[in-house]
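Pasting a predicted model and its sequence here:
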Amino acid sequence: MAKKKTSIKDIAEALGISITTVSFILNGKGREKRISDEMTKKVQDYIKKIGYKPSHIAQSLRLGKSKVIVLMVEDISNQFFASIARLIEEKSYKNGYKIIYCSTDNDTDKAKELIGTFKVRNVDGFIITPTPGLENVVKELLEEGVAVVLFDRWMPEVDCSYVIVENKTSAEEATRHLMDQGCRNLGFVTVDSNQTQMMDRLAGFQEALKGSKVHSSILKVKFHTIAEQYASQRILEFLTSHPELDGVFFSTNYLAFEGLQALIKLGKKIPQQIKVVSFDDHYFFNLFQPPISAIEQPIEEIAESLMESMLKQLEGTGQNENQKIVLSNKLNVRESSVLH
C-alpha cells in the first residue's frame, strides 16, 4: 500500500498549531503575519526533518502565482529562437521562475489554443512572437492582468511591452552594402507576411533603392515548415527567371539556406556572379564557402531585455508603463558579398 503523502494539516496536528500558521510560514509570510521567528524555525525544522515538499499546484492556487513563464515562439528548432530560449531559461531560473517552451508554426489557431491551455494552468506570464490575427487574444491577456511581452515583432493595434530589433535600418544598410559592391540588379527574397518585422525588412530594402538606378525584383514566399520543399522550388524558379541578378538579399536565414541550395544547382559562383547577404546570422554561414555576409541580431541583449521587462511586470516595479525596446543589429561582412 502506498504511503500517504504528508499534508499541511498533518504538520499542523503534529506541531499543535493551526493550519493557517503552517500555510503562512510555508509561503514566506510568517514575518508579515507576525509569526515569531521561533515558531517559523520550528515549522521549517520539522518539514526539513520529514522531507515535506509542498504541492506546486496547490501552492500556485494559494498564492495566485505559478512561478512559470510561457515562451511561445514561431519555431523553437530555429537557431535564433532556440538561442533566445536558452538564455531566457537561464535568467528565469536565477529569478525563481521556470520556462515552458512551445512553437506556434505561425499558426493563429494553434497559438490561441496554446494560450488558452496555459491560462487555465495559472501561468504568470507570456513571452510571445505573435502570429497574424492574435491581437484580441493578447488584449484579453492584458485586460486580465497577465504579464505579456512580445518579441521579434509587435502589433500596432495593441499597447503592449515588446522587444524588437532595427529591422528596417539593418535591411537598408545591407542593401546599400550590396549596391556599394557594384550590384545593379538586386533580388529580395522574403516571407509573404504583413507582420511588422517582415514589412520593415522589405521597407528597408526599398528605401535603399530610392533615387538609385538599381533594378530590383522581389519574391514573397508563404510561411512554411522546414520539411516542406515549397520555398526551395519557388526560389529556384525566381533565380532562373531573373538571370540578370547580381545580388540577392534573403530576409531570413532559413530562406537563405534554400536560396544557397538553389544557387548551387544553377552553378552560380558567389560572389563573382552573384553576391549574397542574409538577415539573421547563423553559425552555418561561417562554414559555407564562401562565408555568407549576414545581419547579426543581439541575442544576449534581446533575452536580457525580455526578462527585465517580464520581471518588472511580475514584480510590480514597472509602474504600469509598457516597455518598448528597439535594439541595434550588426552587419557581418564576409566573402559572399565582397570581391577581392
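Nice, I can see it.

contacts and neighbour counts: CA atoms only from here.
Fine.

Wasn't residue 154 part of a helix?
No - assessed with DSSP: H, G, I helix; E, B strand; the rest coil, residue 154 is coil; it does not lie in a helix.

Check it against this one:
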Amino acid sequence: MLKKITIKDIAKAANVSVTTVSFVLNHKGIEKGISKKVIEKVLKVSDEMKFKPNMIASSLRTGKTRSIGLIVEDISNQFFSDLAKVIEREAIDLNYRVFYCSTGGNDERAIELVNSLLQANVDGFIITPTENMKSTIDRLLALKCPVVLLDRYFENQEASHVVLDNFEAADTATQYLLKTGSKKIAFVTNSSQLIQMNLRKLGYSNALKKEGLFDISRILDLEYYISEEERIDRISQFLYSNPDIDAILFGANYLLLAGLQSFRKLKLKIPADKAIICFDDHDSFKFHSPSITVLSQPIDEMGKKTVRLLMEQMNDSANYEIIKEKKKGNLIIRESV
C-alpha cells in the first residue's frame, strides 16, 4: 500500500518548516512574507510528490471548503457543459472542487440551489441567473458571498459578470445575412425577459431597421417551458405561414435543434430555401449536411475570466473591484448561408 503524502513529507523534501508549507498550500505565502523562490520550491515539490490535501481537515481549520457552486440553466446543454468543463479545469488547477447545479430556468429551483450551497459552505458562486433571481443575487451580495454572474446579468446590479456582447453579435450575424443577399430575415427566440435574449433581439432589429427591412411579424417568441414537440410544431407553423422568409437567425442552439426538425417536416432545403445562422455552436452543427453557420461564444476565455474574477473576490473580499466584462463573439462561416 502506498504511503499517503503529508505536509511533513513536503517540508522535509523542500527543506522548509511545516508551517511554511501550510502557508504556501493555503495561498498565504505572500501574505506571510515567504519569498517567491521558496513558494515556487514548495509548490514544485508538492506537485512532484502528487500531494492531495485533506479537504475536511482544511475546512475545519480554515472555515473554507475550497469549493465553488456553479449554477447554470441546463448542464446538459452543450454551451453550458462546455463552460462547466473550462471552469472545472481552472478550479482543479487551483485546488478547488466544483458543485454543478441546473435550474432548468425555474426561479424557485434556483433559490433552493443557492440555499443548499450556502448550507454546504461553498467559498464562492458562479451563477447563470434565472429571470427573477435578482433579489437572490442581492442577498448573496449583502452576505458578502463572492459571486460572479455568467452569460447574463441584471441591469443596475453591482455584481461582477462575464457575458457575450449579445447586441453586437446579433447585429453582426444579421448583417452577414443581409450581405449574402437575404432581405426577409426572421428571428426565432424565446419570450423571457432575460437580458441576453433581449439584447440579441435588439441587435437583430437594429441591423434590419438601418436597411428599412424590419418586420415585427418575422419574430417568433417561444415560451421556454414548452415541450420539444410543441417547439417543433410552433416553428413549423411559423415557417408555413411565412413562406417568403429567406433567412432565419436562431437565438439559441436548442431552438435550432427543433428548427432542423421543422425544416425536415416541411421539406425545406438549407440554404436553398432558407439561410440559417444560430447562436452557440453544437457538435451536431459541424456534421449536419449542410453544416450550420454559428455565432460562437468564446467559451474558454469566458470560463477562465469568470474563475479569475471569483478568485480575486475570495482572496481579497475587502478590496476586490467589480468587473463587468463583455466578450466578442465569433461568426463561424459554414454551409448554411
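Ah, there it is. Small disclaimer: the values here were computed from a predicted structure and weren't measured.

Fetch the TM-score of the aligned pair.
A TM-score of 0.82 describes the superposed chains when it is computed by TM-score structural alignment, normalised by the length of structure 2; 295 aligned residues with a Cα RMSD of 2.4 Å.

Mind jotting down where the strands sit in structure 1?
68-73, 98-103, 125-128, 147-151, 161-165, 185-191, 215-221, 247-250, 275-279, 293-296, 324-327, 330-332 (DSSP state E).

would TSV of these with mean neighbour count be doable?
Converted to TSV, the strands of structure 1 look like this (neighbours: other Cα atoms under 10 Å):
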stretch	mean neighbour count
strand 68-73	23
strand 98-103	17
strand 125-128	25
strand 147-151	24
strand 161-165	22
strand 185-191	22
strand 215-221	15
strand 247-250	26
strand 275-279	28
strand 293-296	24
strand 324-327	16
strand 330-332	17
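
With distance to residue 227 of structure 1 added, can I get the ones you listed in a markdown table?
Formatted as a markdown table, these follow (distance: least, Cα to Cα, whole Å):
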| stretch | distance to residue 227 of structure 1 |
| --- | --- |
| strand 68-73 | 18 |
| strand 98-103 | 15 |
| strand 125-128 | 24 |
| strand 147-151 | 25 |
| strand 161-165 | 28 |
| strand 185-191 | 16 |
| strand 215-221 | 15 |
| strand 247-250 | 19 |
| strand 275-279 | 21 |
| strand 293-296 | 24 |
| strand 324-327 | 32 |
| strand 330-332 | 29 |
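
Out of these, flag the one nearest residue 45 of structure 1.
With respect to residue 45 of structure 1, and counting by Cα to Cα, the nearest of these is strand 98-103 at 26.5 Å.

with structure 2 superposed, average distance for the closest one?
Once the two are superposed, strand 98-103 of structure 1 sits an average of 0.4 Å from its aligned residues in structure 2 (mean Cα distance after the TM-score superposition for structure 1).

Are there helices or strands packed against that strand, and which ones?
strand 68-73, helix 79-94 (3 or more Cα pairs under 8 Å, 6 or more residues apart in numbering; DSSP states H and E).

one more time with 10 Å
Applying 3 or more Cα pairs under 10 Å, 6 or more residues apart in numbering; DSSP states H and E, one finds that strand 98-103 of structure 1 contacts strand 68-73, helix 79-94, helix 108-119, strand 125-128.

Could you report the separation of residue 245 of structure 1 from residue 228 of structure 1?
26 Å (Cα to Cα, to the nearest Å).

who's more crowded, the two?
Ranked by neighbour count (other Cα atoms under 10 Å), residue 245 of structure 1 and residue 228 place residue 245 first, with 20 against 10.

which ones are touching the residue nearest to the more buried one when sequence neighbours are not counted?
Nearest non-adjacent residue to residue 245 of structure 1, counting by Cα to Cα, 6 or more residues apart in numbering: residue 185, 4.8 Å away. Going by Cα atoms under 10 Å, 6 or more residues apart in numbering, residue 185 of structure 1 touches 178-179, 213-217, 242-248, 274.

can you check residue 267 of structure 1 too?
Neighbours of residue 267 of structure 1 in contact, by Cα under 10 Å, 6+ apart: 261, 273.

ditto for residue 277 of structure 2
Neighbouring residues of residue 277 of structure 2 by Cα under 10 Å, 6+ apart: 170, 173-174, 176-177, 187, 247-253, 256, 292-295, 331-337.

Check residue 333 of structure 2 too.
Contact partners of residue 333 of structure 2, counting by Cα under 10 Å, 6+ apart, are 176, 277, 291-295.

let's go with 7 Å and repeat that
Applying Cα atoms under 7 Å, 6 or more residues apart in numbering to residue 333 of structure 2 gives the contacts 293-294.

Any figure for the gap between it and residue 195 of structure 2?
Residue 333 of structure 2 is 26 Å from residue 195 of structure 2, by Cα to Cα.

Can you get me a residue count around the closest residue to residue 201 of structure 1 other than its chain neighbours?
Take residue 201 of structure 1 and drop its neighbours on the chain: the residue closest to it by Cα to Cα, 6+ apart is residue 168, 4.9 Å away. Look at residue 168 of structure 1: counted by other Cα under 10 Å, it has 21 neighbours.
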